[in-house]
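Participant: Prediction below, plus the sequence it came from.
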Amino acid sequence: MPPPLDIVVLGLSITSSWGNGHATTYRALVRALDAAGHRVLFLERDKPWYADNRDLPAPPYGTTRLYDSLDELKDEHADAVRRADLVVVGSYVPDGVAVGDWAQATAGGAVAFYDIDTPVTLAKLGRGDTEYLAPRQIPGYDLYLSFTGGPTLDRLEREFGSPAARPLYCSVDPEAYAPDPAAPPTHDLGYMGTYSDDRQPGLERLLLHPARQWRAGRFVVAGPGYPDDVAWPDNVDRVDHLPPAEHRAFYTSQRWTLNLTRADMVAAGYAPSVRLFEAAACATPVVSDWWEGLDSFFVPGEEIVIARSSEEALSALQDTPDDERRRIGERARARVLAAHTAAHRAEELVGYVHEARAATA
């Protein structure tokens, strides 16, 4: 068995899930790496909006350290970066270009960019926006780890010169997400997600319009950032923010949950969201919009229901027999446990590191 790795992760946040999906991904991955015996140091820029909303200020796995500035990062953590077998720089890290340049210049082992927002990143680069990554840096990362697979990986290698673009999809911690047979559903359809302009038409089409059509149905939307002018039907409950500790109860209280995908992710395809895996792990059946590659994660009609219109969403809610609805959720859960847990991602990551080492040996 190969020896455990020393890994340093410079990520957006692991201590706060406020307004970002990065925290749950990092928590699951670091926990799985720690359980497998690897030593992980997570470095997070101390930002006020996260400091005011920390739902896991001291993660009980790996080691987490906050830093106030680039100078503090370099002064306090250069030795750890030099000694690490792997240094990971994540998307949306504050001063990410400067952090990436420093990591590439300082690291003694492999250096990876972990893009939790790959289609958004590539769209930004296309506009000349280098908020957290510059095109010139991509060839200098030994690995480009992407939340998005499929043709995007080929593009990263062909157009941007990545030595090795590999999928590292989001995942789920099965200890935190599981069915709750004692929890009777209180809502027919729910959705969890921070507001975004490009997801809102899907929310209108697949949840709000069905809610207006089916006044006896119960619906719920959780997530911050929704503007005051959204016309919420009376049968739609609103929750501003749910910390991860309450996600399982949210999913298990629903007969169905809705998965919506940002426009850049739809255009790229092969971009499952963490909410998709979380809900499935709870055996809550999912109604989802469609994007290329979705059928490589779940079998439509058997493990997930695709809705392209309000009528299709409403038909799933009203016409699917309860025993078939439960079977869809159970089949989706089996698929997640077989291929999409954090332990699977940790194993994949370690494999990529050994692959990168062999390529440079």
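Facilitator: Cool, the structure landed. Residues are numbered from 1 along each chain as shown.

Participant: C-alpha only now, for contacts and for neighbours.
Facilitator: Will do.

Participant: Distance from the chain centre to stretch 128-138, please.
Facilitator: 21 Å (Cα atoms, centre = their mean, to the nearest Å).

Participant: can you list the residues that contact that stretch?
Facilitator: 91-97, 100-101, 121, 124-125, 144, 160-162 (Cα atoms under 8 Å, 6 or more residues apart in numbering).

Participant: try 7 Å
Facilitator: Stretch 128-138 is contacted from outside by 91-97, 124, 160-162, using Cα atoms under 7 Å, 6 or more residues apart in numbering.

Participant: for stretch 222-234, same thing?
Facilitator: 19, 191-195, 211-212, 238-242.

Participant: Quick one: end-to-end distance for that stretch.
Facilitator: Stretch 222-234 stretches 15 Å from its first residue to its last (Cα to Cα, to the nearest Å).

Participant: can you pull the buried residues of that stretch?
Facilitator: Buried residues in stretch 222-234, counted by 16 or more other Cα atoms under 10 Å: 222-224, 232.

Participant: could those residues go into CSV alongside secondary structure and distance to Glu72?
Facilitator: Formatted as CSV, the buried residues of stretch 222-234 follow (DSSP: H, G, I helix; E, B strand; the rest coil; distance: Cα to Cα, whole Å):
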residue, secondary structure, distance to Glu72
Ala222, strand, 36
Gly223, coil, 33
Pro224, coil, 32
Trp232, coil, 46
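
Participant: let's bring in a second model and compare:
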Amino acid sequence: MKIAFYGSSLLSSYWNGAATYYRGMLRDLAGRGHTITFYEPDAYDRQKHRDIDPPPWAEVRVYPATPDAMRAVAAEAAAADVVVKASGVGVFDDELLEGVMAASRPDAIRIFWDVDAPATLAELAANPDHALRRTLPMLDLVLTYGGGPPVVAAYEGFGATVCIPVYNALDPETHHPVPGEPRFAADLAFLGNRLPDREARVETFFLDAAARLPQRAFLIGGSGWADKGMPGNVRHLGHVYTREHNAFNTTPLAVLNIARDSMAAVGYSPATRVFEAAGAGACLVTDAWAGLDLFLREGEEVLVARDGQDVAGHLAALTPERARAIGAAARDRITREHTYAHRGAQVDAILRDAAARKRGRGA
């Protein structure tokens, strides 16, 4: 099928945590015979911070962040068999959603792909005239980055015909063990941009743990932290490109995952960082959230913390030998059950089922 995918960015992970999710998913779908065109706006300096060149498995159309350019690329949805508008494009989101769905053919499969379902659902609840609420009756599918049963129930409550979680996963060709690099040396490392709905949890789980263990070395990567007050044993790197993530995950004794507020509250929303770290064989410490056991087993494949004191306790007790054992177990589990080949097969089947349903209705 010919897929037109309107998202934030395929080429850059700069202020764009969904980049690796898009890459893993769409690369696998292309390998299954689908033709991908990815439309992304030239916004937020992402094109100045590209991680990859346009890949051979997708045509990437970068358009100016202007109303006219947005309308022009939206009109191209008419040529696609599958039209996908992702959440969080960041520029003219509502207009783009309504434009691409209006331009799509009656026989096309229309999808809203939500990479931040808890936040989107909060917006829908607060705004009865939200563009997505108006568009839901036109859609064949809502796919979500995570969220599990609570998100499915909420979307169905707003009128979605079908809502299916398609979780993050591992691309073993991209994220895997590599030799360590001295600049990523630390006892505990955290990678994530500074966002309003994450900052307090970073203070609780990361900075508090650093303050409790002044003799240990802590490392934080991601944009926005330069002016944040931190304990003296925390070193800040700034933006870490996806090509550097393997070394970032492999080098420290352990790495920390911290969910954003809404994803922690809803659960069933493992971040890309979870799979990247597991793929690299890192010893992962994560904050607690519902549904974690679907992906990793507590105490054997991941260490789980309820607060900064727990994080500090895990780190104080962790030996290099146990860290390696946890990382190896996590990598084995994720490689067996949670790669983008698994997710691509899921989405391929979803698309074929949706196409059959439309043919059966004579759409």
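Facilitator: Yep, it's here. Note that this is a predicted model, so its numbers are computed, not measured.

Participant: quick one: the helices in the stretch 251-363 of structure 2?
Facilitator: For the stretch 251-363 of structure 2, applying DSSP state H, counting those that start in this stretch gives helices covering 261-266, 272-279, 308-317, 320-337, 340-361.

Participant: mind putting the ones you listed in JSON lines, distance to Ala19 of structure 2 and mean neighbour count included?
Facilitator: Compiled in JSON lines, the helices of the stretch 251-363 of structure 2 are given as follows (distance: least, Cα to Cα, whole Å; neighbours: other Cα atoms under 10 Å):
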{"stretch": "helix 261-266", "distance to Ala19 of structure 2": "18", "mean neighbour count": "18"}
{"stretch": "helix 272-279", "distance to Ala19 of structure 2": "9", "mean neighbour count": "27"}
{"stretch": "helix 308-317", "distance to Ala19 of structure 2": "28", "mean neighbour count": "18"}
{"stretch": "helix 320-337", "distance to Ala19 of structure 2": "19", "mean neighbour count": "19"}
{"stretch": "helix 340-361", "distance to Ala19 of structure 2": "13", "mean neighbour count": "16"}
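
Participant: out of those, which comes closest to Tyr44 of structure 2?
Facilitator: Tyr44 of structure 2 lies closest to helix 272-279 among those, at 20.9 Å (Cα to Cα).

Participant: Give me the helices and strands touching the closest one, please.
Facilitator: Judged by 3 or more Cα pairs under 7 Å, 6 or more residues apart in numbering; DSSP states H and E, helix 272-279 of structure 2 is in contact with helix 320-337.

Participant: corresponding residues in structure 1 for the helix it packs on?
Facilitator: Using TM-score structural alignment, helix 320-337 of structure 2 corresponds to residues 322-339 of structure 1.

Participant: I'd like the distance from that stretch to the chain centre, please.
Facilitator: With Cα atoms, centre = their mean, you get 20 Å for stretch 322-339 of structure 1.

Participant: so how far is Ala254 of structure 2 from Thr66 of structure 2?
Facilitator: Computed with Cα to Cα, the distance linking Thr66 of structure 2 and Ala254 of structure 2 is 43 Å.

Participant: So for the two, which residue has more residues nearby?
Facilitator: Ala254 (27 against 13; other Cα atoms under 10 Å).

Participant: wait, doesn't Met25 of structure 2 sit right on Gly344?
Facilitator: Yes. Between Met25 of structure 2 and Gly344 there is a contact at 5.8 Å, judged by Cα atoms under 7 Å.

Participant: Find the residues that touch each one of those two.
Facilitator: Counting by Cα under 7 Å, 6+ apart, nothing touches both Met25 of structure 2 and Gly344.

Participant: And the contacts of stretch 128-138 of structure 1, which is closest to Ile304 of structure 1?
Facilitator: Once Cα to Cα is applied, the member of those that ends up nearest Ile304 of structure 1 is Ser91, at 29.1 Å.

Participant: residue in structure 2 matching the closest one?
Facilitator: Using TM-score structural alignment, Ser91 of structure 1 sits opposite Ser87 in structure 2.

Participant: Based on its surroundings, how many neighbours for its match?
Facilitator: The number of residues near Ser87 of structure 2, taken as other Cα under 10 Å, comes to 22.

Participant: do Val8 of structure 1 as well
Facilitator: Val8 of structure 1, neighbours per other Cα under 10 Å, totals 27.

Participant: just Arg50 of structure 2 next, same as before
Facilitator: 17.
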